[in-house]
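K.L.:
predicted coordinates and the sequence they were generated for:
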Amino acid sequence: MELTPPNLPKEAARDWMLVFALPDEARPFLARWEQCVGQRPVRADPPGLPRAMARWQCGSTEVWACGMGPRNAARWAAVGLDGKQPRRLVTAGFAGALDPSLALGEVLVAADPGYPAVQGARLARFHCSEVIATTAADKTLLRARTGADAVEMESGVIREACRQRGIPSATIRVVSDIASEDLPLDFGSLMTRDDRLHFGKLAWRIARSPGLVRGLMRLQRNTQLAGGNLAEVLVRHLAAD
């Protein structure tokens, strides 16, 4: 989705928050924002911020990485929303498709009633899971049990915190793995106690099974494509404010 950069003034989306799980999910948006505005996002972690989290300032818009999973999302809500009342909050990032009709790189949205339309995104129902849906069989089971179109691990928690605080919010996510696709490995088995990826365990797993490299490289290509599509939709959504 390579389009002409939208007209995105530095004060677009004033007093918004965008929340991703991981810095790697946020980076395509941060790069696209810089390209459109001509101003580099400023890293602005508050003192004492937990290691799983990060914060950037994009004009008057706060961009956060909350950490992976519902526990980190709940911790972030206590930190990131403390004493704040953003005009709108978007929780964004990757999602696993449960609906077999969803394509890689397709951008999905679920929003509060009255929330502005998100151009370039398809309306969808998300399920917030406590565990990673690793296999196609996992996704089929989740689809049958929940009726959801896609699975994520943070947005449901964050948007519930927004509802409790009266903050209008939306989930805008992009399909990074389709319903019929197995992930190359069980990332849930590689997490630390505070729900961060343990890179030592990952390296050990790859050393034991070098064949994983091909699958991991394919996943990297897919997430790069998906991240670019999501960034484009997000900057255009901000520009429409």
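P.N.:
Received, thanks.
K.L.:
make it CA atoms for all contacts and neighbour counts henceforth
P.N.:
Fine.
K.L.:
how far away is A111 from R193?
P.N.:
32 Å (Cα to Cα, to the nearest Å).
K.L.:
so those two - more neighbours on which side?
P.N.:
Just comparing A111 and R193: by other Cα atoms under 10 Å the higher neighbour count belongs to A111, 19 against 8.
K.L.:
where do the strands sit along the chain?
P.N.:
Taking DSSP state E as the criterion, the chain contains strands spanning 16-20, 42-43, 54-58, 61-65, 88-97, 107-111, 122-123, 126-128, 150-152, 169-177.
K.L.:
turn these into TSV, including distance to G211.
P.N.:
Below are the strands of the chain laid out as TSV (distance: least, Cα to Cα, whole Å):
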stretch	distance to G211
strand 16-20	30
strand 42-43	37
strand 54-58	33
strand 61-65	31
strand 88-97	23
strand 107-111	30
strand 122-123	35
strand 126-128	31
strand 150-152	27
strand 169-177	19
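K.L.:
this is the comparison structure:
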Amino acid sequence: MTIKTIGIVAAMEQEAQAACPSGERGTLGEFESLSGTLESGIKFTCIISGIGIERAGRAAKILCAEKPDLLMSIGVSGGLAPGLSAGNLVAATTIHSDISDFKPWHENDEDALMRSEIIPLCGKDIQCGRLITTEKPVLTPQDKVLMHDRTGAIAVDMESIAVAQTAATEKIPFACVRAVSDGPEKSIPAESLAGIDKNGKTHLKPVLQAILKRPSLILELIPMGMDYSKALKGLKKILK
């Protein structure tokens, strides 16, 4: 195995804990982090960046300064391709974005070699293809269909292009693997986003306040929460 160290950017605390359950808590720069050693002997450092390209980019730069053998973007994503459902894993061979200043990332031979080493099931149990990073979440089935038809992306997230671009600039191999949290036919209530702060932590109070304003919201949140749990279980399989 050629990979000895990996740096990981995960937007949310729950995502980081799922992917790196044995990690020791600490801080790296302005961010909270988890670090440790996988069963394979690979050492990892995972930064909890918070949501969005700006924070993910800053976290990626900090990790690149540590000179890991591989930089990764790990977390949940919205499924765009027909047939994807909660808990499915997807890996990027290319990442696009509508966000200005971000050029598409395309996997090179070294990236592909590292990906196949750390994620050997890609192409079998894990669907590989184009991902897209957006500035805002894609919440409705209609918007997911439109995005899939327009871009050909199989899944969407809000951080990966920034991590990929940083890795390319620093000439560090990159891999992105995501667990689907909501399939293409599923809607995500906008109120659910109120419970996530800029540091990637979840808070119950804003969600409860939203339920008080719209009691029927709870009927949407329960299945969404079940799907998110499936996605977190999917993340636990990545670094086995």
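P.N.:
Okay, I see it. Just so it is clear, the structure is predicted and the values come from calculations on it, not from any experiment.
K.L.:
tell me which residue is most central in structure 1.
P.N.:
With distances taken as Cα atoms, centre = their mean, G93 lies nearest the centre of structure 1, 1.5 Å away.
K.L.:
now the alignment partner in structure 2 of it: how far from D149 of structure 2?
P.N.:
Aligning on TM-score structural alignment places G93 of structure 1 opposite G75 in structure 2. As judged by Cα to Cα, G75 of structure 2 and D149 of structure 2 stand 23 Å apart.
K.L.:
what does D125 of structure 2 give?
P.N.:
Distance, D125 of structure 2 to D149 of structure 2, by Cα to Cα: 24 Å.
K.L.:
for T133 of structure 2, same thing?
P.N.:
T133 of structure 2 sits 15 Å away from D149 of structure 2, going by Cα to Cα.
K.L.:
just S77 of structure 2 next, same as before
P.N.:
Distance, S77 of structure 2 to D149 of structure 2, using Cα to Cα: 17 Å.
K.L.:
in structure 1, which residue range corresponds to stretch 152-170 of structure 2?
P.N.:
Aligned using TM-score structural alignment, stretch 152-170 of structure 2 spans residues 147-165 in structure 1.
K.L.:
can you measure across the matching stretch, start residue to end residue?
P.N.:
Start and end residues of stretch 147-165 of structure 1 are separated by 28 Å (Cα to Cα).
K.L.:
same question, stretch 179-198 of structure 2
P.N.:
In stretch 179-198 of structure 2, first residue to last residue: 21 Å (Cα to Cα).
K.L.:
now swap in stretch 183-199 of structure 1 and tell me
P.N.:
17 Å.
K.L.:
counterpart of G234 of structure 2 in structure 1?
P.N.:
So G234 of structure 2 corresponds to N229, using TM-score structural alignment.
K.L.:
which residues touch stretch 50-62 of structure 2?
P.N.:
8-12, 28-29, 31, 47-49, 71, 135, 158-163, 166-167, 197-201 (Cα atoms under 8 Å, 6 or more residues apart in numbering).
K.L.:
now do stretch 224-241 of structure 1
P.N.:
1, 6-9, 12-13, 25, 28-29, 32-33, 93-94, 104-107, 118-121, 172-176.
K.L.:
whichever of those end up buried, select them in PyMOL.
P.N.:
A single PyMOL command selects the buried members of these (16 or more other Cα atoms under 10 Å):
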select buried, resi 6+8+12+13+25+28+29+32+33+93+94+104+105+106+107+118+120+121+172+173+174+175+176
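K.L.:
restricted to helices, list the contacts of stretch 224-241 of structure 1.
P.N.:
Secondary structure defined by DSSP state H assigns 25, 28-29, 32-33 of the contacts of stretch 224-241 of structure 1 to helices.
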